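Student: Okay, here's the prediction I keep looking at, along with the sequence it came from:
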Amino acid sequence: MQEDIDEYFSLAKESMDHSIEHLEKELSRISTGKANPKLVGGLLVDYYGSQTPMSQVANIAVADARTITIQPWEKTMIPPIERSIFEANLGVTPQNDGELVRISIPPLTEDRRRQLVKTAKEKGEEAKVSIRSVRKELMDGIKQAVKDGYPEDAGKRAEDEAQKLVKSYETKVDTHIEHKEGDILTI
């Protein structure tokens, strides 16, 4: 029985870690007004019929604080790269000179900053919802184990432990959101 409970916790931690990783990935795509290769590195580009991350078809670099340069390995990839950037709706316009694609990151207005903070908080709330659904599955597993003969007092301790685990992950989410909010609001 204890092995089952340990397995439930192991799976729950793994799922919650995935939620945090997903949140980090989503937050990295939110522009802070500074050039960051992560803004476009994960975008998918049509590479000879298959969707491939941009970082695998081009060299992505930061030219200065507000400019990202994308140099494709093959010049024929410039139009698909531009299309991918347009379709991602990042609020930037790619410019190409036949050799590479430049993206100028516009300075953020106060309204745009507030909108980006709101978006970041929405992503954080999505992560918390995901963590809470994992908690529900974990609690259901513990309750089922109690029904199957696991001691009730041990089941209660396991539920308390599950709640502490969820709180720790929600705190991680809040920390990520606060950090991102600071990045967005810093001029």
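Tutor: Structure received.

Student: rest of the way, CA atoms for contacts and neighbours
Tutor: Will do.

Student: List the contacts of A120.
Tutor: 27, 30, 177, 180-181 (Cα atoms under 8 Å, 6 or more residues apart in numbering).

Student: gap between it and D140?
Tutor: Between A120 and D140 the computed distance is 31 Å (Cα to Cα, to the nearest Å).

Student: Also A35?
Tutor: For A35 relative to D140 (Cα to Cα), the value is 45 Å.

Student: Neighbour count: the two, which is higher?
Tutor: Comparing A35 with D140 by neighbour count (other Cα atoms under 10 Å), the higher total belongs to A35, at 21 against 14.

Student: want to compare, so here's the second one:
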Amino acid sequence: MINDILKDAEGRMKKTLEALGNNFNKIRTGRAHPSLLDTVQVSYYGSMTPLSQVANISVEDGRTLSVTPWESNLVPEIEKAIMKSDLGLNPSTAGNVIRLPMPALTEETRKGFTKQAKAEAENGRVAIRNSRRDALAQIKSLLNDKEIGEDEERRAQDEVQKITDKYVAEVDAALAAKEKDLMAI
């Protein structure tokens, strides 16, 4: 029973860490990376479709992404979708290839993105602590139902805290790496 609670809590914390990684990928650095366009949706025959499913996205050089649609009639739709996204990118089209030059980050935008990264990390920590709270509540209910003893409860609480500390440390490490990446010129 306790093992199931611990596994569930650790699984939820792991998912939180993965979600944090995805959120960090959306915060752009000065370098081009295809994951920047993960959130862009294109109108494809009446339905909204992720850009990666209707075009090939590649890195041309350190500061330029190229998007090559699989159907040439999608070029204007993709341009519109990229311009509507809040990424601040201006597409330039040459035939069927859409190039996205990454504007250089100013000190002000770097600081803004760093604040955004810190907020995402704090949301991750809160989610991890919520998982801990839920696990401790389940352990407490087992104690109240007399399914476990006080010693087992104490050991389980200590184990939940160790798991929580491990994942909070991973969030902090991911934030430090992202901040370093953002502040690199």
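Tutor: Structure received. What you see is a predicted model; the values in this text were computed from it and never measured.

Student: What is the most widely separated pair among the contacts of A120 of the first structure?
Tutor: The distance between the two most remote of these (Cα to Cα) is 11.5 Å, for I30 and I177.

Student: and the two? which has more neighbours close in?
Tutor: Neighbour count, other Cα under 10 Å: between I30 of the first structure and I177, I177 has more, with 22 against 18.

Student: Would you mind finding the match for the more buried one in the second structure?
Tutor: If you follow I177 of the first structure across to the second structure using TM-score structural alignment, you land on L175.

Student: I82 of the second structure belongs to a strand?
Tutor: No. Using DSSP: H, G, I helix; E, B strand; the rest coil, the assignment for I82 of the second structure is helix, not a strand.

Student: Give the closest residue to it in space, chain neighbours not counted.
Tutor: Counting by Cα to Cα, 6 or more residues apart in numbering, I82 of the second structure lies nearest to V40, which is 6.5 Å off, once chain neighbours are set aside.

Student: The one you found maps to what in the first structure?
Tutor: In the first structure, V40 of the second structure lines up with L43, judged by TM-score structural alignment.

Student: Relative to E74 of the first structure, how far out is that match?
Tutor: Look at L43 of the first structure and E74 of the first structure: by Cα to Cα, they are 17 Å apart.

Student: One more: P151 of the first structure?
Tutor: The gap separating P151 of the first structure from E74 of the first structure is 64 Å, by Cα to Cα.

Student: and what of A162 of the first structure?
Tutor: According to Cα to Cα, A162 of the first structure and E74 of the first structure sit 51 Å apart.

Student: So the two - more neighbours on which side?
Tutor: With neighbours defined as other Cα under 10 Å, A162 of the first structure and E74 compare such that A162 has more, 22 against 11.

Student: For that one, what is the enclosing helix or strand?
Tutor: Using DSSP states H and E, A162 of the first structure sits within helix 152-185.

Student: Average offset of that helix relative to the second structure?
Tutor: Aligned to the second structure and superposed, helix 152-185 of the first structure gives a mean residue distance of 0.6 Å (mean Cα distance after the TM-score superposition for the first structure).
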